[in-house]
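Visitor: Below is the sequence, then the predicted model.
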Amino acid sequence: MNTQTYQYLHKDVIEALKGNHLLLALQSLQGLAATLKSWSVKEEVDTLADSYQMMLSYMAKGADDPQRHKMYAGFVRRAYELADVLERVGEISSDTSYYATCLRTLQQLRGAQYQLADLLSPDAPVRDMFDAVWLSGAWTADEEIAAANYMAADTIPVEHKALLLSAATLAAMRFFDVAKYRLLLDNALVLETKLRVRALTGLVFVHIVHASRLAMYPEVEARLKLMSDLPSFVSELELLQTQMFLSLETKRIEKSLQNEIIPQMMKRMKDLRIDKSLGIDDIKERLDEADFNPEWNDDGTPSKLSEYMKEFVALQQRGADMYMGSFKVLKQRFPFFNIACNWFWPFTMQHPELPAGLEKNKLVKLMINNAGLCDSDKYSFCLMALQLPLDAGSDKAAKMQESLADIDLPAPMERDAAERYKDELRSYVQGFYRFCNLYIHREAFVNPFQRNLFIADYSPFDNIMNDEELLVRMADFVFKDKSYDLARSLYERVPVGARTNGLLQRLGYCYEQVADFVRARALYEQANALKPQSDWTLRHLAVCNRNAGDYEEALSCYNDLAEMQPEDAALALRQAECLIYLQRYDEAFKYLFKANYLAPQSGNSERALAWCSLLTAKYEQAEKYYTKVLANQPTPTDFLNAGHAAWLGGNLPLAVTRYKRALPHDNALHFLDDDKAMLLKAGLSEADLAMMTDLVAN
């Protein structure tokens, strides 16, 4: 069957159900079942339709039925469940579906009529169990019991139980099944950390994908509410929430590492020349002599590299994913990762696809125990280590073994239960994120990270996590990660009367970062009212006023700041800038001379003095300052403005020379457009501008 055909029919069913048109939905279900030739399901749909028609007929006769609403809810719920069954039947019938291909492969291996319960046993191959679970439809009562028994059996390794929970998560996200959700609920409070992490993460992911469906099962929501009475459950939910938010930063971190951190480190190393004949101790000595310190630039100012590294160290300490980019290529290189089960297999050197004796490799042990890698990255490193070096008898191999022989590996650090839980949670969420973004057949699975990840937006978590302090903690957490849009949405949930000065500052900053200066200004004004004369608030309020074009208000803020910091050259420059926009040039000069006196080496005040002189027709003075500016690392804009000064001062040849110096970064036919009004006001004509353009562009 054409895939689009059954998807179109299934869409009709869901839209009818969402529109509260149950009778129409049942009719569409009958048509979908007939189209898919799923006669057993059609028979059940027919029975459901007959029962609903019977209830409607009693209602039409005015019969009193106190169970009517409950029955209607049951009909709707069952209609959704049958729609799920038929959606899966349609998926299986597709010739191109990865889901269908995997199911057919499993049937060839285990027999077309294999039973899921038979694979939920200690004797079944683990990969077959995993595949059978994630490919399964809605569980029967017997299958749900078999899964529960598997989780309770002492003879089943924890790693295998963990794989069952992950497979159930994948399956329940793809095709909703309340039985699988109950399995996750059953294990969300168990003592074993690996299982508790996977169960809690799984039930939250399934809930995010199917929140509207779960609302039809009040008994399930009731269990969640009971669990929320346990402080440990709520605190672990909060930890999961922070880790999910951190996952949103993964792409930004990867981009920053590639575009900022690594290039700057390479730039630092460019002058370091290492003789290949040097030994390890000699190289270390040369590195020490090079004083490879990222803290300062050559001119003694704090370096960008230092800022980036501090930020990324802080992110790593909080559980951010720093290794996605590093291991991406390896995930695509090794066939190991073409198997879905391997992405979720808890790390163990006894994995059946890893060679025996790997635990004796000191390099592997060093990385596995100390690098903070998620499980799938640990497998990546092991597979990579097996190929480095390939020739065990080579000089390279001998030197590596000799170098590692004397290393006394530290014993794994002892961690308390809370630390172990956080590490396990970090590893699992990062591994899940990698699967959703790197697995070769990822399009066949639901990606929860593409959904709204704020748990409190879903019932009943909205009541479980409605604590105001928790909301602020979540907002502060993502604010520190520069996720300003998400932080803004969280801060705005805090009632107006409960907003502190600090919260208003951060909310205003979120709006400032997305260039909504009007809203940012209003929030900064509220913050200033709560705590007047705050240096930080006034500076940002001034910036917003300036960007909003309100230079009087911006000047007022800078004046207040200048009273507190009268020796600040930058403030004097900002005061002058506002006065220039207000065309109060005489006052502006006063502040420009002050800024130049306080910081004569910066060059910024000289640029502003030159421009202000130009605006006030003081061309000799403008020329004096532009001469200084052009002698100190000038920009194309400096040459452009200096060209104006020369032209208006009567030195046309010099103007042409300066304009041509500005043109490599400008449009030759329009380089005068931005300053046209100023030049015309100074006495030049349209013809003058046209001829100068042709002269310079020639």
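Guide: Sure, I can see it.
Visitor: From now on I want contacts and neighbour counts done on CA atoms only, so please keep to that.
Guide: Fine.
Visitor: any idea how far Asp291 is from Val429?
Guide: Applying Cα to Cα, to the nearest Å, one obtains 38 Å for the distance of Val429 from Asp291.
Visitor: Name the residue in the two with the higher neighbour count.
Guide: Shown here are Val429 and Asp291; by other Cα atoms under 10 Å, Val429 has more neighbours (21 against 8).
Visitor: now the longest helix anywhere in the chain, how far from the chain's geometric center?
Guide: For the chain, the longest helix by residue count, based on DSSP state H, is helix 68-93. Put simply, helix 68-93 sits 35 Å off its chain's centre (Cα atoms, centre = their mean, to the nearest Å).
Visitor: just checking, what packs against that helix?
Guide: On a contact count with 3 or more Cα pairs under 8 Å, 6 or more residues apart in numbering; DSSP states H and E, helix 68-93 meets helix 3-18, helix 22-35, helix 39-60, helix 98-110.
Visitor: Structure two is appended below for comparative analysis:
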Amino acid sequence: MKPTIEQTILVHQRVGKALSMLEARMADLGITEFLDELHDVRDDYDRMADSLSQGQRDPSGGKLYASLLKRTYRLYNNVRLSSIIRKYPVLTYCRKAAEKTVGAGDVASVKASLEGFVQDLAMQTLFSGDSQEAAIAGIYAKHQRYMDALFGHILVSWQWTSKMRMEYAELLASPTVDQNDGMLIVSGVTLSLMQVFDVNKWMLLHDVYVYNPSQQLRQRALVGMVLTVPDMRSEKLFGEVEDAITGMMENADRRKELLETQIQLCYSASARTDSNEIQRDILPTLSKESRLDITKNGIVEKDDATIDDILNSEERDQSIKEIEDKMSRIMDMQKKGSDVYFGGFSKMKRFGFFSQISNWFMPFTVNHPDISGASMLGKYPGIKGMLMNGPFCDSDKYSFFLSLSAVVEKLPPNILEMLASNDGPVTAMPEMSNVDRGSAMYVRRMYLQDLYRFFELYPNRIFANPFEAKAGGAFRGFFFANIFFRGMKGDETAQLSRFLFKRKRPDLVAYMLGECRDAAALSLDEQKLLAHSYLRLGDIEKARVIFSSILEKGGEDAAAIKGMADSLFLLRRYAEAAKQYARLTVMDGRNISHQLHLGLALVNGGDVKEGMATLYKLYYEHDSDLNVMRAMAWGYLADCKPKEADSLYEKLLALAGEDRILPTDLLNSGYVKWIVGNVKEAKERMGRYLAAFPAGEAPSLETEMANDRDILSRNGIEDYVVAIMLDGLDGQK
């Protein structure tokens, strides 16, 4: 497979070949605006090549070639952007609108326009009356058109120079520029980087994060930085990026913010999953109970109790408790960082307002000319309280306002009474007043929700979604696995791994620690988390190797011994597993699980007598424990006592009921029925075993029987009998 132009530049670092490929690409696409730049780079490259062919070697030749490589990459990115703009009409529109409104877009003229807006507003404070309101509305409308165009200009702008980077950094730090404008500019830069990487735009985000005094701007810049880091390290091309990230990783406070940001990105990436959980498990319970009323004093229960409620007070109390539990679950999810509002607000993005890309990232303001909100908020201050104090991202605030403005006059009187109150909605939703809205965590969370809604719901899918899973399973915004972050100095990677493991994402732990980091550099905690992740993922041999290494270094580590024992058991190395489980029983003799696994390992390993002695003792002490019953029944089977096994499996299935029966209970009890001669019931159990798995995910019965061949053979089931049984089961399908 031939390398792409980008690979030729970044991987092979072949300037001459890349220029030839670029020239051909530009001719194919009819792109002429960068021909002069192409010829300049080609001329400089040819001079260097001619000098070398004549035996002349410049002492600074390495630096000159690195410069040519950067210029070639810059040219490639401009050509690529040009082709993208031509491909998508919305980007073509952005360029045309920007040329009409912003012009060349030099930073000095941009700064003058932004400062002029602030000055014009200040001048209007000298006046009063209707003329002042009309003038202010006109100023906001004109400025919004300019900001839409500026956002589009940045979105489709060619590669920046270092001078532009410094000028924009100065502009964003200026106290005479409105913060909302700065926030929109940062988002425009981020979106531009997601289309085509530009080292100077990326470094602008770094400069804003490190040096800008505004928390709002800093956190937007941080999110933009981590979502647009290149996925390939090259000193010749991305040396500034590498130095910047290395500097961040050496600072404990910034490492902490990087960790927090990655965790928040993980929560954001699971917004649809969380929304589905709320829709499936929580909302049905809340909708069952329609006896809650909203008043200006909060959410209260309606006073319409029936005689059934009075006579069945315990049932009613249980129903109320269930509602409280579900509400607590939602609040707990929100406190941890889950995006609990996505499901509801995702259906409210069809307004024409959201056809403009910049509006998805515009900080909420009642002065936005496309919502005309001042009059409604003056009449219903409760709405303003919800918008200003509610834990909603800016995109959802616009959705809420637009939706409510269409129906507000049709709402019931009690709702209107609440909205006319200054504190009614806040009282009804007490979590609104318990949030530090100025904290870095909160600012980032709200911005990430804005980003998530844009990438998930904007109809023109022209941007790579950072919340979407890549081919390997990790989502694009999983930047801790990026090559630039592999030198993380502190314990942050281990902390993230613990978080992911608790969130039941061992795949991400394995990807980050197993594939994206040097095994020799892993801490002991990271090795444990990686080994347990492999165990969860079914990559047993990899887990065993790491557990073995940990035990060689760490001695009596109970968790590692347990992991080692489980790995050996799953690999069917039962005698070795039994030795490890025996160590665990010495360390903790009261642990039923250790004793149970020891007994099973001994039985499966051929030491049936000693294994059954362990299992008999357990069963005597815990005769109603389902896991002990399972082990004991399997032990009877290994000891060639199928009648005793059959009796115990029947007891187990009756005691477990449908809710607690495991698929293996059905398979193993099917074996027993088969061995005692009840073939019809054996087939029924095995059919139920296969049906217990989702469609297409059932294990192969042939493989299962091959794995259990020793036990079956010991109980008189010969190979030809197995073959006939499998054929019979196939005939039932």
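Guide: Perfect, thanks for sending it. Fair warning: this is a prediction, and the values are worked out from it, not measured in the lab.
Visitor: superposed on the second structure, where does the longest helix of the first structure end up, distance-wise?
Guide: After superposition onto the second structure, the mean distance of helix 68-93 of the first structure to its aligned counterpart is 2.9 Å, using mean Cα distance after the TM-score superposition for the first structure.
Visitor: what inclination does that helix have with respect to helix 39-60?
Guide: Interaxial angle of helix 68-93 of the first structure relative to helix 39-60 (axes from the mean of the first three to the mean of the last three Cα atoms, to 10 degrees): 160 degrees.
Visitor: how far away is the aligned residue in the second structure for Glu254 of the first structure from Gly337 of the second structure?
Guide: Under the alignment (TM-score structural alignment), Glu254 of the first structure pairs with Arg272 in the second structure. Between Arg272 of the second structure and Gly337 of the second structure the computed distance is 14 Å (Cα to Cα).
Visitor: Can you list the buried residues in stretch 621-639 of the first structure?
Guide: Buried residues in stretch 621-639 of the first structure, defined by neighbour count with 16 or more other Cα atoms under 10 Å: 621-626, 629-630, 636, 638-639.
Visitor: for these, which one is nearest Gln27 of the first structure?
Guide: Pro636 (71.5 Å; Cα to Cα).
Visitor: Which residues are in contact with that closest one?
Guide: Pro636 of the first structure makes contacts with 661-665, as judged by Cα atoms under 8 Å, 6 or more residues apart in numbering.
Visitor: Now flag whichever of these is closest to Ser326 of the first structure.
Guide: His665 (36.5 Å).
Visitor: Who's the closest spatial neighbour of the closest one, skipping the chain neighbours?
Guide: Pro636 (6.6 Å; Cα to Cα, 6 or more residues apart in numbering).
Visitor: now do Val676 of the second structure
Guide: According to Cα to Cα, 6+ apart, the nearest residue to Val676 of the second structure is Pro642 (6.6 Å).
Visitor: Which residue in the second structure aligns with Asp560 of the first structure?
Guide: Checking TM-score structural alignment: Asp560 of the first structure goes with Arg583.
Visitor: got the contact list for that match?
Guide: Counting by Cα under 8 Å, 6+ apart, Arg583 of the second structure touches Ile561.
Visitor: Which one's more surrounded, Arg272 and Gly337 of the second structure?
Guide: Neighbours per residue, other Cα under 10 Å: of Arg272 of the second structure and Gly337, the larger number sits with Gly337, 19 against 16.
Visitor: Make sure that one is actually in contact with Met446.
Guide: No - at 10.2 Å, Gly337 of the second structure does not count as touching Met446 under the criterion of Cα atoms under 8 Å.
Visitor: what about Leu614 of the first structure, distance to Tyr585 of the first structure?
Guide: According to Cα to Cα, Leu614 of the first structure stands 11 Å off from Tyr585 of the first structure.
Visitor: circling back: deepest of the helices and strands packed on helix 68-93 of the first structure, which one?
Guide: Looking across these with neighbours counted as mean count of other Cα atoms under 10 Å, the highest average goes to helix 22-35: a mean of 20.
Visitor: Helices along the stretch 401-550 of the second structure, start to end?
Guide: 413-420, 424-428, 440-457, 492-502, 506-509, 524-537, 540-554 (DSSP state H, counting those that start in this stretch).
Visitor: Tell me which of those helices sits nearest to Thr365 of the second structure.
Guide: helix 440-457 (14.9 Å).
Visitor: For that closest one, name the packing helices and strands.
Guide: helix 215-227, helix 252-269, helix 394-407.
Visitor: which of those sits most buried?
Guide: Highest mean neighbour count among these (mean count of other Cα under 10 Å): helix 215-227, a mean of 23.
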